[in-house]
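1. Next come a sequence and a model predicted from it.
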Amino acid sequence: MPEYTKEDLEPESLLNDQDQETQLSAKPQLWELAVVFAKLGAIAFGGPAAHIAQIELEVVQRHRWLSREKLLDLLGITNLIPGPNSTELVIHVGLEQGGWLGAIVAGASFIIPAMLLVWGLAIVYVEYQTIPTVGWLLYGVKPVIIAIIAQALWKLGRSALKNATTWSAGIFVLVLYFLNVNEIVLMLGAGVAVTLVRNLSFLKNPKSLSSILFPFSFFPLPLSAVTTETTLKPWTAVFFSFVKIGSVLYGSGYVLLAFVQQEFVDRNWLTSQQLLDAVAIGQFTPGPVLTTATFIGYILAGNLGAIAATIGIFLPAFILVPVINPFVSKLRKSPWTAGFLDGVNAASIGLMAAVAWELGRGTLIDIWTVLVAIASLAILLKFPKVNSAWLIIVGGAIGWLLKFKTV
């Protein structure tokens, strides 16, 4: 196989950009991890794609805790295991920077702000059987989120799409996504395809075939035997139900709704209207989408149910990430696993682009939202270290002002 230098694969401008990133900052203190990820958990609107974009902005650009390539590798791994991708990425970063304690601090800090907000809304909902309307806030915030995702695609894409092979993989994944091909199939297929193309010369040597070992068989233990019968205390049943869901949940956090339908609505623990209201709560609150579990847990079993549901849905992620993380650095040492990871990273960019397109179609609905998105993107590209929280606050303020303009 011919040897390629970094200069052969990447333009000079990108090299200069990445050279600066190789000068990483010292590992943060635990309180710094807590502050950064609590802030993200409080302002991270827009779902997993937007969360990942904001994580990249904070971790790679502002604080330089990780290189962009390392973040992409961690993202690629999170896409191959069950659980909420953005939360798992946060746990990975915490583990890299502060060990087990760092993983717990980072993950909990990211989850708790949204959990508390959703918990409060659940209390209001149970008391008044309604949820507040904040459409005017999202009207201004969502275009900013689209801009944040676009900037992350630009930055991450330049690192992940290194050559014609990875570009082709990313484009094919983007196209096939809109043909309703399963996300996991797309990522695994891209990984295998890039590996085979990059290591084609090895296939001619039968001895080399034994080296094709993909250490990606990280599947959760079957939890179908876990009982969630109503003979358990309500909060205990809620806990085991959400542990089971968190252990088998692949893809977008919104897939949670299908599991909730089967686990709770079909068993008459929850009504269809309550499920729809839970979806609405997840739409206009920041942080992980899976904190919808907090809302459902409170409805089913009060305060203990809210706590049990939240711990249950996220517990598998806190277990899986530390088990898998040590393998990430080893994957780059083999041409086979490195190629596979590059393919998965390219697929991740393709999927992120597809999600951005879908979100954009529903968000950029008039001249005002388009202008907010363009202005936000221009600011992010001109000042890459700008605090995204300020842009989100300004976006919400614009939405509030435009609300009165249209009244």
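-> Alright, I've got the coordinates. In this text, all values refer to a predicted model and were calculated from it rather than measured experimentally. Numbering: from 1, shown residues only.

2. going forward, measure contacts between C-alpha atoms and count neighbours the same way
-> OK.

3. Contact partners for the residue positioned nearest the centre of the chain?
-> The chain has Ser86 as the residue nearest its centroid, 2.6 Å off, counting by CA atoms, centre = their mean. Contacts here follow CA atoms under 8 Å, 6 or more residues apart in numbering; on that basis Ser86 touches Pro48, Ala49, His51, Ile52, Pro288.

4. Against that first model, consider the following:
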Amino acid sequence: MASVPVERLDTPAHPSLGEALRYWFKLGWLAFGGPAGQIAMMHHELVERRRWISERRFLHALNYCMTLPGPEAQQLATYIGWLLHGARGGIVAGTLFVLPSVLVVIVFGWIYLRFGDLPAVAGALYGIKPAVTAIVLYAAYRIGAKTLKNAWLWAIAAAAFVAIFALGLPFPVIIVAAGVLGWLGGRYVPGRFELGGGHGAPSEAALIDDHHATPEHARFSRARLMRYVAIGLLAWAVPLGLLVLWQGWDGVYTKIAWFFTKAALVTFGGAYAVLPYVYQHGVEINGWLSAHQMIDGLALGETTPGPLIKIVTFVGLLGGWQQAGLGPDLLVLAGILGGLVATFYTYLPSFLFILIGGPLVESTRGELHFTAPLTGITAAVVGVIVNLAVFFAYHVFWPEGLDGRFEWFSAAIGVAAFIALWRYKVGIIPVIGACAAAGLAWVFALQPLMS
């Protein structure tokens, strides 16, 4: 019995960059379950098993990442990799966390575009689409249950839904308005706009523990900050400038780069929150993909490892392919380039937020609370996610429009999927698998019998 605490008190050896590289790459292949599942996996492995970082330091980093736009799990991996091995450690961790998902999306996107009309693929998608609708609605429920604690926040959520559903206002406008309302609410009715987090018990004998001195590379330096800002601006501007010189401002890759730069800065609340914005530009404005292809892309995102925001790779892939960005004879390469451009400009800000903001956060070493503006934004996010669920339901259950047929079996799958998620807490992957099987049964067995 005594050997266990003695072992716990031994400080683990500092991992080499190669050892950390292998862990982050493995995590990228196993990162199912959305941000909550990915964060839980990192906590189990890094805090409890390997003890590379203590509980308090882990939560300190997580609280900062939760206030940023972008995929918080990927940013958390970047932050911890940065604490362990400096800038190169952060870049390696963040890149390897998303690299498997990018490869999977490109491969499956190619299969989808080449063989998506096969009966087996069509049948699986028939069942998966209503499951995606249920998943989006359940995401709104989960976020709303945690966020909408009073009538003020409910009102912001309802206003956001009306603004995007009935008025068609752009997503960034809604986000800015919600932030302003949150700021005003925090000033005049602060009790209604306070959301906080807490720390757990400190972990014993962690490599980076509660009293561990901040590494030199993580200390604030004005010169280092200016250097990273300059490098970040160059990393953003040079590829964009080359795209403009190559295709002009109206070129498909230039539009992809510019749009996903903007999208990356307004992804408060996770991937579901920014999907309406991606839909507006990807489907309605630029015509990179159809509404049904957008739903299929989200289904792909839900069933593959990595952050859900990887759907941007799918959108860029279809944009480059279907717009024939490299000419009609190079569609595959055109699609891959579009996916890589979208991915690069989506994730670049996440790395900069850590490398630039991390030293400032480490200098405080205190618990970070959600600010009142972010509380308002999170409330608005609930409204836009509900709008996304309505949009999906319309296209899935009435594929020919409201005057056309109603897909009652598809609706039944959607209702069953929501009940499984909400009432029985079934995981997303089993739900999608069961719904895909139901879709195959409908296409190959039930529908022929009824026709």
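-> Alright, I've got the coordinates. Being a predicted model, the structure only gives us computed values, none of them experimental.

5. Got a TM-score for the two of them?
-> Here the superposed chains carry a TM-score of 0.59, computed using TM-score structural alignment, normalised by the length of structure 1; 303 aligned residues with a CA RMSD of 5.0 Å.

6. still on that earlier bit, out of the contacts of Ser86 of structure 1, flag the one nearest to Phe318 of structure 1.
-> Looking at the contacts of Ser86 of structure 1 and their distance to Phe318 of structure 1, the nearest is Pro288, at 14.3 Å (CA to CA).

7. quick one: what's aligned to that closest one in structure 2?
-> In the superposition onto structure 2, Pro288 of structure 1 corresponds to Pro307 when matched by TM-score structural alignment.

8. next one: Ala42 of structure 1
-> For Ala42 of structure 1, the aligned position in structure 2 is Trp29, judged by TM-score structural alignment.

9. now Ala309 of structure 1
-> Using TM-score structural alignment to pair residues, one finds that Ala309 of structure 1 aligns to Ala342 in structure 2.

10. What sits closest to its match if chain neighbours are left out?
-> Ranked by CA to CA, 6 or more residues apart in numbering and with sequence neighbours excluded, the top spatial neighbour of Ala342 of structure 2 is Gly316, at 5.3 Å.

11. And the one you found, how close does it get to Glu284 of structure 2?
-> 15 Å (CA to CA, to the nearest Å).

12. hmm, back to that, looking at neighbours, which among the contacts of Ser86 of structure 1 is most surrounded?
-> For those, neighbours were counted by other CA atoms under 10 Å; the highest total belongs to Ala49, with 29 neighbours.

13. show me the biggest helix of structure 1 in terms of residues.
-> Under DSSP state H, the helix in structure 1 containing the largest number of residues is helix 85-128.

14. Now find how far off-centre that helix is within its chain.
-> A distance of 13 Å separates the C-alpha centroid of helix 85-128 of structure 1 from that of its chain, computed with CA atoms, centre = their mean, to the nearest Å.

15. In structure 2, what stretch matches that helix?
-> If you align by TM-score structural alignment, helix 85-128 of structure 1 falls on residues 72-115 of structure 2.

16. Quick check: that stretch compared with structure 1, mean distance?
-> In the superposition against structure 1, stretch 72-115 of structure 2 averages 0.8 Å from its aligned positions (mean CA distance after the TM-score superposition for structure 1).

17. Neighbours of Pro305 of structure 2, how many?
-> For Pro305 of structure 2, the neighbour count with other CA under 10 Å is 25.

18. separation between it and Phe97 of structure 2?
-> In this structure, Pro305 of structure 2 and Phe97 of structure 2 are separated by 10 Å, where distance is defined by CA to CA.
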